[in-house]
Every structure is written in structure tokens, then in C-alpha cells.
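Asker: 3D model of this:
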Amino acid sequence: MDAPPHNLMTGAVQADFGALAVAVDADPTVGAVVVTGAPADRYLLHFDITDYLAGAEAAPTMSRTAIKALLRTAKTAVAAGAEGALAKSPLAGMLTLIGFHQTALRIMESPAVWIAAVNGLCAGAGMELTTYFDLRFAAESASFVMPEFSIGLNPGLGGQRLAQLLGPSKALELMLEARRYSATEALELGLVNHVFADAELLEQVEELAARYARRPRVNVAAQKHIFAAAYSDSHSTGLTEEGVAQISSIMSPVTLGALRRWVQMQDGDDSVFLTAPETWIAGTELDMNPADAKSKS
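Answerer: As a prediction, the model looks like this:
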């Protein structure tokens, strides 16, 4: 993955993931997919907060019920092949989120083995999408962070999957901490399958991928379908609920203030979670539970 200059998640990166997942499913010669970051110290990060801020400032205030109805309508339109028309409608902003949901579900039941070779920082939406991969291997210097809570956001797709991988308690703790977890910590949690020396990561993972790719796709697909079957309905429903929670959180005045502060603190357009994360991790940069917000809740 190469999204210069900082390997932030974008709508274009999401679209590329979606196109790749479709192409892999259609190509019977592909038995495994290895995804890694092009920069030496970055796998894939969160969404560009500047984009989030623009969306938050433009979004009208709506109830969760209205948001859920609109998101379901948008998903129905996409499923019916009306994505082009949707792109020209007021619901166009939901297309990236819907694309994420489609890609996550497709990866879960893909006949190929999807493997993440996490070579550096894996954060936010980048980490959320990676939870849907079949296997996750990390370099010793890799790290993982879910910073959404610290700026008043909810995850858009990876919260429920993280809870399935780690258990709800550990998943919630990781999100509450909003700090970088080392590769060793991720291994202990069960987030990654194995940790390799930095210089050996890609070679080791490619060797494993080549071996796993020789397994019959039909058997891999059948087994992944069995694994996913227990969650298929709940995953689809849960993804919609996560989408509603994220859209609702973006509309919050508290979140809007946090996004504005974040953008002000950016060094260039790099992630504040690389340049100045301390006060966000501590929860002291802003009061995320102001008295007026409490009175309205």
C-alpha cells in the first residue's frame, strides 16, 4: 500500500481495496494475497482527519433513527447497482463507508487467504480493515492503535470484528487506551499470529503465502464460509450499526471541536498520533464530556 506522503486511509485507497477483493475472487489462479505498507515504518493509518472535519462541518444534524434509515437506503441502492445515481445524491458521502463494509465482508469469505504483513504503524481505519484479514503477521517494530475514542469518534467497521478476535473486554480496553500497542503486545492479545524480525517479515510471509496458496481454493472458501456463517447476519447488521455510530459521532459538537483541534496541531498533514499524541492519549487535550453535552445526553 502506497498512499504518499503519509499512508493515510483515503476513499481512493478504500476503492482500490474493493477492486482488489473483486479481482481476487474472480481469478482462480490467486490462492493468497499479501498486503504490506510501502513506507518502511507505516502499514496503513487512519482516515485523513481533514476529510473527516470537512464532512463533519457539512453534515446536517440528524437522529440515529434517520441516519440508520438513510444508510440502509444507500446500501440498498448500491446493492441494486445504483451506485452512480447515489454518487450524485445527498447520500454520496456514505459511499466510502458502504464500500468498506462490502470489502470487509468480501475478504471474510474470499476463496483466497488474505494476509497482512504489518511492517509499521497500523492505525484507525487501516487497523479496522486489517481485522477482517485471515492472518496478521507483524514486524518487531510494528505497532497498532485505535485512536477513535480520543477524538470523539466511533469505529466505522472494525469494532465488532476486534471484539470477536480479542473478546469484548480486551477490544474495549484497546479502544479506551488509544495508545500504540507494540507487536509483542498485539501477539499476546491474539491480534497477530506471529512476530518476525523487521528484515525477515516480508520474506517469511511470502513463503507462508506461497505454501498456503497451494491449498485448494474450494476448500479454503468452504471453510471460511463456515467460520463466517456464525456471524454472517450479525456482521451485516453490526456493520450498519457501526456506520450509524460513526456518522452520529461525527455530527457531535464535541467531536467537531476535537477534529478542529487535531487539524490545528498537525505537523504538515501528518498524523498527530505520530507527532504529538500524549495529551490525546491522556484525554487532557480537550474536555470530551463537557457539562452542556452531558445535559443534552
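Asker: Every contact and neighbour count from this point should use C-alpha atoms.
Answerer: Noted.
Asker: Please enumerate the helices of the stretch 101-250 of the chain.
Answerer: Ranges of helices in the stretch 101-250 of the chain, per DSSP state H, counting those that start in this stretch, are 124-130, 159-166, 168-177, 183-189, 201-212, 217-229, 232-250.
Asker: and among the ones you listed, the most buried is which?
Answerer: With neighbours defined as mean count of other C-alpha atoms under 10 Å, the helices of the stretch 101-250 of the chain peak in mean count at helix 124-130, which reaches a mean of 25.
Asker: From the contact counts, what lies against that helix?
Answerer: strand 42-44, strand 143-145 (3 or more C-alpha pairs under 8 Å, 6 or more residues apart in numbering; DSSP states H and E).
Asker: most packed of the ones you listed?
Answerer: Stretch with highest mean neighbour count among the helices and strands packed on helix 124-130: strand 42-44 (a mean of 27; mean count of other C-alpha under 10 Å).
Asker: dump the residue contacts of Glu242.
Answerer: Neighbour list for Glu242: Asn154, Pro155, Gly156, Leu157, Gly159 [criterion: C-alpha atoms under 8 Å, 6 or more residues apart in numbering].
Asker: picking up where we left off before, so which of the helices and strands packed on helix 124-130 comes closest to Ala199?
Answerer: Among the helices and strands packed on helix 124-130, the nearest to Ala199 by C-alpha to C-alpha is strand 42-44 (14.5 Å).
Asker: And the next helix or strand past that closest one?
Answerer: Toward the C-terminus, strand 42-44 is succeeded by helix 49-58 as the next helix or strand (DSSP states H and E).
Asker: Show me what that next one is packed up against.
Answerer: The contact analysis (3+ C-alpha pairs under 8 Å, 6+ apart) places helix 49-58 against helix 232-250, helix 253-265.
Asker: Need those in CSV (columns: distance to Leu165).
Answerer: Output for the helices and strands packed on helix 49-58, formatted as CSV (distance: least, C-alpha to C-alpha, whole Å):
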stretch, distance to Leu165
helix 232-250, 13
helix 253-265, 28
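Asker: To check against the first, give me the structure of this:
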Amino acid sequence: MSGTPIRVKKDGGILEVTLDLPKANAIDWATSRIMGDVFTEFRDDPTLGVAIITRAGAKFFCAGWDLKAGAERDTVDGDYGKGGFGRMQELRGLNKPVIAAINGICCGGGLELALSADIILAADNATFALPEIHSGNLADAACIKLPRRIPYYVAMEMLFTGRWMDAAEAKHWGLFNHIYPMAELVDKTRKMAELLAAGRPLVYAAIKEAVRETEDMKFLDAMNRVIKSQLESVEVLYGSEDQREGARAFAERRNPVWKGR
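Answerer: Got it, this is the predicted structure:
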């Protein structure tokens, strides 16, 4: 997508999505719609198995919502596009792994986007905050997601005060998976993506749908829904060619060959 604020690269089943909106990678209405289209295509393309989202530029991973666009709301249509703000948060059926590689300042809606990923890797220079409180705004997605990711009282302090966390503290509270030196982040992210891209697409889909659809259910209700194949991706998995191949490969002591069907 040359000439747009989003750079896209496809390589061996991996989709790399790079935010390129100088100076702060703040997302406006048009960019959000582009991202929605990009991740919808990723969801629907059987040749793509995993996505990486990262940034260009020297300082910001993503500053979140473009406040200038918000100030001009009366003059625009206010349409975030498919999947809501920035694509992933509300995009139905996104049952493929998404990795966020945080290389810089990750704040506001940028942190909400990162929380929409399945795996978060961060460079040691990454910093995190929810500064919406200072502009009289609500970090709506973060209010829902953050207390489920890190301790409640830590999440509430971030929401109430807008204070910043460095990478070491954020890792301590479990905000992301791994922390790497900045020079190693790209390579580590790529290796994680290659591992997932070579994996089990039908199982990944079943895992994501099971986690998403049972998040607020009681344990026994959730188990019943999963084991009785009441989830579409779980039903597809059970009885699939891939499931039979996995069993055969285990019995024959060889690596399975996944076909995604």
C-alpha cells in the first residue's frame, strides 16, 4: 500500500503491518478505515496465518487517536471502519494470531490496539500510558481490557492518573510477554511469527474463538459450549483432515503437515 499511512508486506504466510504516520503514528478516521480493510483481508486470506503490527519512525509505536481529527469531528463522517477504531478491536471472526511489536511510546488508543493483539513483544525503550484522563476523555476499550490483563489496582491507577510505565515495570505487571533490546526486537518478533505461521491454523482459530466467546461465562457453561462443538471453529476442527493428520503424525513419530482443512 504505497502512499498510505499503513505499510503492508506479505511474506511466507506472515502479514507485516507498519504504522507510518509521522510524527506520533496517531490514527485518524481515514487511517482507521484503512486498517480495518487490511485486517479484514488478513482474516479472509487463507494464505496468511499470522500478522505483526509495528511502527515506522524513531519515537512512537502509536499515540492512539488523532486528537486533531477528534476536534474536527463535526466536519467528518466519524466512521472508524470495519472492526472499530484501528481495526482489530471489534473485527468479528479474527481467528488468526496477531503479534504487536512495541518499539517506542505506546499510549492511549495505541495501548488499546496493543491489547487487542494475542501476543505482545516490547523493546526495552517502550513506554506505556493512558493519558486520556488529561484531555477529559475515556479510554473506553482500556477500561474493559486492562483490568483483565494486569492487576485491577494497577490498571485503575493507570486509568485514573494517566501515569507512565517503563518497559521493565510493565513487564513486571504482565502487560506483555517478552522484553528485548531494541536491536533484537525485529528478529525476535519475526521468529515468533514464523513459529506460528508454520503451526496449526484450525487449532489457532478454535483457541481464539473459545477464549473470546467464553470470557464472561461460568466455567461449566463455557466447557459445555466448547466440548459440545457449539463454536463454529471448534466444530470445523473436530473431524478435520488436520486433526486426523495430527494423530497420524504422532503415531508415526513424524512432523505433521498442516493443510488448514
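Asker: Buried ones in stretch 118-135 of structure 2, by neighbour count?
Answerer: Going by neighbour count (16 or more other C-alpha atoms under 10 Å), the buried part of stretch 118-135 of structure 2 is 119-133.
Asker: Show me what that stretch is in contact with.
Answerer: Counting by C-alpha under 8 Å, 6+ apart, 97-109, 111, 114, 138-139, 158-168, 170, 176-182, 184-185, 189 sit against stretch 118-135 of structure 2.
Asker: what's the span of that stretch, first residue to last?
Answerer: 29 Å (C-alpha to C-alpha, to the nearest Å).
Asker: Show where that stretch falls in structure 1, residue numbers please.
Answerer: Using TM-score structural alignment, stretch 118-135 of structure 2 lines up with residues 134-151 of structure 1.
Asker: What does Gln264 of structure 1 correspond to in structure 2?
Answerer: Aligned partner of Gln264 of structure 1 by TM-score structural alignment: none.
Asker: and Gln264 of structure 1, how many neighbours?
Answerer: Residues within reach of Gln264 of structure 1, counting by other C-alpha atoms under 10 Å, total 13.
Asker: show me what contacts the closest residue to Gly110 of structure 2 other than its chain neighbours?
Answerer: Take Gly110 of structure 2 and drop its neighbours on the chain: the residue closest to it by C-alpha to C-alpha, 6 or more residues apart in numbering is Gly64, 4.0 Å away. Contact analysis of Gly64 of structure 2 by C-alpha under 8 Å, 6+ apart lists Asn25, Ala26, Ile27, Cys106, Cys107, Gly108, Gly109, Gly110, Leu111, Glu112, Leu113.
Asker: and what of Leu95 of structure 1?
Answerer: Counting by C-alpha under 8 Å, 6+ apart, Leu95 of structure 1 makes contact with Ala74, Glu83, Leu86, Ala87.
Asker: starting at the chain centroid, how far to stretch 142-157 of structure 1?
Answerer: Relative to its chain's centre, stretch 142-157 of structure 1 lies at 9 Å (C-alpha atoms, centre = their mean, to the nearest Å).
Asker: cool, and stretch 198-215 of structure 1?
Answerer: 23 Å.
Asker: okay, and it goes to which residues in structure 2?
Answerer: Counting by TM-score structural alignment, stretch 198-215 of structure 1 corresponds to residues 182-199.
Asker: how about Ala51 of structure 2, what's its partner in structure 1?
Answerer: By TM-score structural alignment, Ala51 of structure 2 lines up with Val33.
Asker: what's the mean distance for the one helix or strand that match maps to versus structure 2?
Answerer: Using DSSP H and E, Val33 of structure 1 sits within strand 32-36. With mean C-alpha distance after the TM-score superposition for structure 1, strand 32-36 of structure 1 departs from structure 2 by a mean of 0.9 Å once superposed.
Asker: For the equivalent of Thr50 of structure 1 over in structure 2, the count of nearby residues, please.
Answerer: Counting by TM-score structural alignment, Thr50 of structure 1 corresponds to Lys68 in structure 2. Residues within reach of Lys68 of structure 2, counting by other C-alpha under 10 Å, total 10.
Asker: just Asp77 of structure 2 next, same as before
Answerer: Residues contacting Asp77 of structure 2 under the criterion other C-alpha under 10 Å number 9.
Asker: So it, which state does it fall into?
Answerer: Secondary structure, DSSP: H, G, I helix; E, B strand; the rest coil: Asp77 of structure 2 is coil.
Asker: separation between it and Ile105 of structure 2?
Answerer: Taking C-alpha to C-alpha, one finds Asp77 of structure 2 at 29 Å from Ile105 of structure 2.
Asker: What of Met182 of structure 2?
Answerer: Applying C-alpha to C-alpha, the value for Met182 of structure 2 to Ile105 of structure 2 is 13 Å.
Asker: who has more neighbours, the two?
Answerer: Using other C-alpha under 10 Å, the more surrounded residue of Met182 of structure 2 and Ile105 is Ile105, with 23 against 15.
Asker: Show me what the more buried one lines up with in structure 1.
Answerer: In structure 1, Ile105 of structure 2 lands on Leu121 (TM-score structural alignment).
Asker: mind listing what that match touches?
Answerer: Here Leu121 of structure 1 is in contact with Asp41, Arg42, Tyr43, Leu44, Leu45, Ala142, Ser143, Phe144, Val145 (C-alpha under 8 Å, 6+ apart).
Asker: how do these look in structure 2, which are kept?
Answerer: Retained in structure 2 by both residues aligned by TM-score structural alignment, their matches' C-alpha atoms under 8 Å are the following of the contacts of Leu121 of structure 1: Asp41, Arg42, Tyr43, Leu44, Leu45, Ala142, Ser143, Phe144.
Asker: how about CSV for those residues, with distance to Gly167 of structure 1 added?
Answerer: Shown next, in CSV, are these (distance: C-alpha to C-alpha, whole Å):
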residue, distance to Gly167 of structure 1
Asp41, 28
Arg42, 26
Tyr43, 24
Leu44, 24
Leu45, 23
Ala142, 22
Ser143, 20
Phe144, 17
